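Engineer: Structure for this input, please:
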Amino acid sequence: MIRRARSLAPLVAGLLGLLATDGCSSHRPLGQARYRTNCGICHHGGEGMLGEIPPLTGRIDRIARTPEGRHYLVDVLLNGLNGPLVANGGRYNFSMPSFRRLSDTEIAAILTYLSASGGQADPPTFQPGDVAAQRGQAPGPSRVADERRALDHLHPLP
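Structural biologist: All right, here's what the predicted structure looks like:
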């Protein structure tokens, strides 16, 4: 009986490891699905369209490394974004709509999915509570653009 328990130990440890990490990846399918149906229409696979729609891949994870960056990203999805901006050296002048109609869980999942798509080790994650904490405020897309400019002075944005 002891020998059988020892032979099962690696299997049990592996299963427990998978269960422990499953919570970290549970946003991925939801985030990917909501990204495709809400954001991918304009941002495509995350690369955007030069001069029209800014790229997201490789930027969201870097912006989310600071508390101010995380706040800004949640504001963008909740409130939209208007006006000119520079991203990865390209100039963009566009209007992004608000996605306030999505749930806190869906917005957190989209941001977590995009952050994980950046390719960096240990990408920042978002929780529904992060979104809920900001949902009561509605600064509007032009104010979000002001927030972006202030953030860019504090922590230069990619």
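Engineer: Please make it C-alpha for all contacts and neighbour counts, starting now.
Structural biologist: OK.
Engineer: For Asn82, which three-state class applies?
Structural biologist: Secondary structure assignment for Asn82 (DSSP: H, G, I helix; E, B strand; the rest coil): strand.
Engineer: before we go on, could you also do this sequence so I can check it against the first one:
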Amino acid sequence: MTFFKRLPPALLAASAATVFLAGCTPKSGAGLYGTNCGICHHGGDGMPGSVPPLVGRIDRIASTPAGRRYLADVLMNGVSGPIKASGMPYNAEMPPFRYLQDEQVAQILTWLASRGQTSPAPQITAAEIAAARATRKSAGMVASEREALDHDHPIP
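Structural biologist: Presented below is the predicted three-dimensional model:
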């Protein structure tokens, strides 16, 4: 156990993500997450002060149609600017993931939602992703959408 206390936090997070995602198939929600999102968000816990956590938040955001629309917009258009996640401030940019197919994005978001406490976990559909893909928005427009959503349904 003392060995792990001496490792840098970033290395521990990357190692935990690797162990957590080991055994996932590349086409599963977990596998798609690992190869597309895990590089920044690690196993879903993010990096304090740098990259917001996703686990325990995506399910709560996805519990409303407006929240699912926002999540789809984030993945299709990216988002930038200051946000609060789990009470912590972040100021980063997330790129769009338009290169993924609608079904793949839906699998990633549904898998993330399943890792939260909401029961039953919200399901994000490929049709919701396709609707977001059909309307391009700037990352700043998505940030404004987040502010409006946070006003109506506080984002964790």
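Engineer: Now do the helices in structure 2.
Structural biologist: If you assign secondary structure with DSSP state H, the helices in structure 2 sit at 2-5, 9-21, 29-36, 38-41, 58-61, 65-77, 102-114, 126-134, 139-152.
Engineer: most tightly surrounded among the ones you listed?
Structural biologist: helix 58-61 (a mean of 25; mean count of other C-alpha atoms under 10 Å).
Engineer: Give the aligned range of it in structure 1.
Structural biologist: Residues 60-63 of structure 1 are where helix 58-61 of structure 2 lands when matched by TM-score structural alignment.
Engineer: The matching stretch: average distance to aligned residues in structure 2?
Structural biologist: Stretch 60-63 of structure 1, aligned to structure 2 and superposed, deviates on average by 0.3 Å (mean C-alpha distance after the TM-score superposition for structure 1).
Engineer: List the contacts of that stretch.
Structural biologist: Contact with stretch 60-63 of structure 1 is made by 69-70, 73, 111, 114-118, 120, 123-124, 157-158, as judged by C-alpha atoms under 8 Å, 6 or more residues apart in numbering.
Engineer: got it, and stretch 112-131 of structure 2?
Structural biologist: Applying C-alpha under 8 Å, 6+ apart, the set of residues contacting stretch 112-131 of structure 2 from outside is 44, 54-60, 62-63, 68-69, 72-73, 76, 102-107, 109-110.
Engineer: In structure 1, point out the residues matching it.
Structural biologist: So stretch 112-131 of structure 2 is aligned with residues 114-133, judged by TM-score structural alignment.
Engineer: Thank you kindly, that will do.
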